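S.K.: after the sequence you'll find the predicted model.
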Amino acid sequence: MNIAMKKPLFILMSILILSSCESGNSNYLGQELADVEREKVAVGYGNPNESMKLSADSYSGRAMATSNFVEQDQTSKIITTADLNMEVASLEKFEASLNELLSKYKANVTNQSRNDSDRRLDAYFTIRVPQDQFNNLFDGLKPFAKKIEHQSLNQQDVTEQFIDVETRLKNRKALEARYLELLKKANNVNDMLNIERQLNQVRSEIESQEGRLKYLNDQVDMSTIQLNAYEVKPYVYEPENQDNFGQRILKSLANGWAGLINGIMWIIGLWPLFLVVGLVVLVVKKRKA
C-alpha cells in the first residue's frame, strides 16, 4: 500500500477516534447531569421540606459539600412590632420631642400622615428603630402621653423561616457551583444550552432567596412602632344662626303659598278619579229614571 492510500486512511481513523471520544465525553457529562437531577429529587429540591444538604457527589470522587455547608446560626430571630395610641397635650410640642427621641435612639420615621377633624387633630407615624433600642424608645414615648388609649406588643419568632431560607440559599449556591463545573466540561452546543438553562433557573432562585433573607434580616434588625398621637381640640360653643322676626314671617308666607300650590296641583292630579266618579253617577241616575 503506497503512501497516497495510507494518508486518507489515517485521516479517517483519526476522525473516528475523535468522534468516539467526543461521544464518550458527552455520555459521561449526560450521566453527571442525571446524577444532579437525582440529587435534587432526593433532597426534595424546591419542596417545603427541602433537606438541609445535598447528597454526596457521584463523580470524580469529590464530596458534594455536606461538610462545606456553613453551620446554621441557631440564635433566635425575633420580629418585634408595637402599637401605641395616646393623647398628648400639644401635638406640635410632642413632634419636636419625638424628633429628639428618634435622633437619640437612631430611629427614623418611614411613613407619616395627619387627620384634622372637628374635635381632634391626629398624627400617625410608622417608626423603625434598631432592635436593641426598641424598649428605650417605646418606654420613652409614654411620658409624653396625657392618656394612653391603647398599647400592644407583638413578637414573632422567625428563626425557623430564617434557617429554611438560608438552607435553600446554600443548596442553590452549591448547585450553581456544580453546574458551573459541568459547563466547563461541556463540548457541544446542546449540553451547553441545557446546563445554561438549568444555571439560569438556579440563579433566579438564588436572587429570590437572597431577597427574602434580606427582608427577614431587615425586619429582625429594625423593630416597628405604629404610633398614633392626637390632640383634643378645646370645645368652643357656636350658637346657631337664627332668622329675625321679619325673615321668619316671609319664610312662613312663602311656605304657605308653596303649600297652597302643591295642594291645587295634587287635586288636579286626581282628575281621572273625578271622571270615573262622574260617569258612575250618570249611570246610576239613568237607571233610576
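M.R.: Thanks, I have the structure now.

S.K.: please make it C-alpha for all contacts and neighbour counts, starting now.
M.R.: Will do.

S.K.: quick one: the helices in the chain, in order.
M.R.: 3-42, 91-104, 134-141, 159-185, 189-221, 245-268, 271-288 (DSSP state H).

S.K.: what residues of the third one count as buried?
M.R.: When burial is assessed from 16 or more other CA atoms under 10 Å, helix 134-141 yields the following buried residues: 134, 137, 138, 141.

S.K.: ok, stretch 62-81 next?
M.R.: 64, 77, 78, 79, 80, 81.

S.K.: closest one of the residues you listed to residue 118?
M.R.: residue 81 (31.0 Å; CA to CA).

S.K.: with adjacent residues omitted, what lies nearest to the closest one?
M.R.: Spatial nearest neighbour of residue 81, chain neighbours left out: residue 224 (4.8 Å); criterion: CA to CA, 6 or more residues apart in numbering.

S.K.: next up, a second structure to put side by side with the first:
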Amino acid sequence: MTTTAPRRPTIRRRVPSTAAALVLGLGLAPALAACSAGGGGGSGDTSAADAPAPAMGRSAVGGSAVDSAGVPGADAFRADGVAAKQAAEPAPDGTQQALISTGTVSLSSKDVAAARFDVQKVVDKYAGEISDEQTDTDDDGHVATSHLVIRIPSADFEKAMTDLKGVADLEYASAKSEDVTTQVIDTRSRLKVQRASIARITTLLARAQNLRDIVLIESQLSRRQATLDSLERRAAYLADQTSQSTITVDIEKASVGAAHKKHVDHTGFVPGLKSGWHGLTAIAVAVATAAGAALPFTVVLLLLGLMAWPVLRTIRRRHPGDPGGPDLAVPTEG
C-alpha cells in the first residue's frame, strides 16, 4: 500500500506594487526637504529637477517588482531624499538681501494740479509707475485733493522719498523696510523640491499600468501640483514686492489765510482800530437783528391795543365813579 504524503498548503504573499511603494516613499521627501530648508535657510545650487529618475527594479507593472535590495521602492526613496537634501543646501555664493520698502508722504500746496505734475516728474525720473490714483475737485472745478500710489524700484526708494518731500509743503512722512530674505530663500528651496517631486511622479504615472497604481499616483500628483501653484504665487508676490517699493502720496490744497496766518502782526494802532471797528460793527448788527426780530410782535401788540381802546372808553363812561359797578343807595333812618 502506497502512502501519499499530505501536501502542504501554498501560502501566497501579496507583494505591494513598486509604483505604490514609490509614491509612499515620495510622500516623505517634501517633509524632509521642508525641515532641511527651514533649518538651513538657503537655496540649492544644483536643481533637484536634474536628479536621475528613480530605478524601477524589474518592472512597474503587475505589482510584483522588487528592487535589488529586496525592499519595494528603496532606490526611489533614496534618490528622492538625496535630491531634497541637495535642493535645501545653501548657495555657496550667498543671496542678496531682500527688502519690502513702503513709504507715506503727505503734502499741501496752493496748486494741487501743479504739485501732482511734479510728482509725475519724480516717478518718470526713477522709471516708476502710478498704480492707483484718486483726484477730487472743488465747486469751481479746481483740483482740491490727490491720492496716488507709486511703485518705484527698490534701489531708488530713498532718493525718491527725498525728491517727493520737496515737491510741496511737507506735512507728514514715514518710511519702513521689512527684511524677507529668509522667506525668499525658503520659498525658492521648496519650489525646487516640489518641481523635482512632480517630475518623478509624472515619470511613474507614465510607466504605471495597474489601475490602482494610476489612481494613487494621480492623487499624489494633484496634491503636489496644488502645493506648487501656491508656492509659485508666493514667490511671484515676494519678487514683486522686493523689486518695486510702494510709496503713497497725498496732496491737499493749502488755505491762503492759514498759510500766512503766522506772519500777520496784530499789534499797533491800525490793527487796534480795525479790531474796534469790527467790534462796533458786530454790536450794531446784533442790535439790528434783535430789533428786526421784535418788530413783528410790536406791530401786533399795537393793533390789539388800538382795537381794545374804544371798549375801555365805553366802560369808563358808564361807570364814572366806580369802575367795578353801579353805586347802591343806602336808606337812612329819620
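M.R.: That came in fine, so what should we check first? Quick caveat, the model's predicted, so the values are computed rather than measured.

S.K.: TM-score for the pair, please.
M.R.: After superposition, the two chains reach a TM-score of 0.65 (TM-score structural alignment, normalised by the length of the first structure), with 229 aligned residues with a CA RMSD of 4.0 Å.

S.K.: before we move on, the earlier item: could you say which of the helices of the first structure is packed most deeply?
M.R.: helix 159-185 (a mean of 18; mean count of other CA atoms under 10 Å).

S.K.: was I right to think residue 44 of the first structure contacts residue 53?
M.R.: No: under the criterion of CA atoms under 8 Å, residue 44 of the first structure makes no contact with residue 53, lying 10.2 Å away.

S.K.: the first structure: which residue goes with residue 208 of the second structure?
M.R.: Aligned counterpart of residue 208 of the second structure in the first structure: residue 186 (TM-score structural alignment).

S.K.: contacts only, for its match.
M.R.: Taking CA atoms under 8 Å, 6 or more residues apart in numbering, we find residue 186 of the first structure in contact with 26, 29, 192.

S.K.: just to revisit the earlier point, just name the closest of the buried residues of helix 134-141 of the first structure to residue 173 of the first structure, please.
M.R.: For the buried residues of helix 134-141 of the first structure, the nearest to residue 173 of the first structure is residue 134 (34.9 Å; CA to CA).

S.K.: what residue of the second structure matches up with that closest one?
M.R.: Aligning on TM-score structural alignment places residue 134 of the first structure opposite residue 157 in the second structure.

S.K.: do you know how far residue 229 of the first structure is from residue 240 of the first structure?
M.R.: Separation of residue 229 of the first structure from residue 240 of the first structure (CA to CA, to the nearest Å): 32 Å.

S.K.: quick check on these two: which one has the bigger neighbour count.
M.R.: residue 229 (24 against 6; other CA atoms under 10 Å).

S.K.: what residue of the second structure matches up with that one?
M.R.: Under TM-score structural alignment, residue 229 of the first structure pairs with residue 251 in the second structure.

S.K.: same check, this time on residue 151 of the first structure
M.R.: By TM-score structural alignment, residue 151 of the first structure lines up with residue 173.

S.K.: how close does residue 24 of the second structure get to residue 79 of the second structure?
M.R.: Remark: distance between residue 24 of the second structure and residue 79 of the second structure (CA to CA) = 13 Å.

S.K.: next: residue 116 of the second structure.
M.R.: 60 Å.

S.K.: what's the neighbour count on the residue nearest to residue 172 of the second structure when sequence neighbours are not counted?
M.R.: Leaving aside its chain neighbours, residue 172 of the second structure sits nearest to residue 106 (5.0 Å; criterion: CA to CA, 6+ apart). The number of residues packed around residue 106 of the second structure, counting by other CA under 10 Å, is 19.
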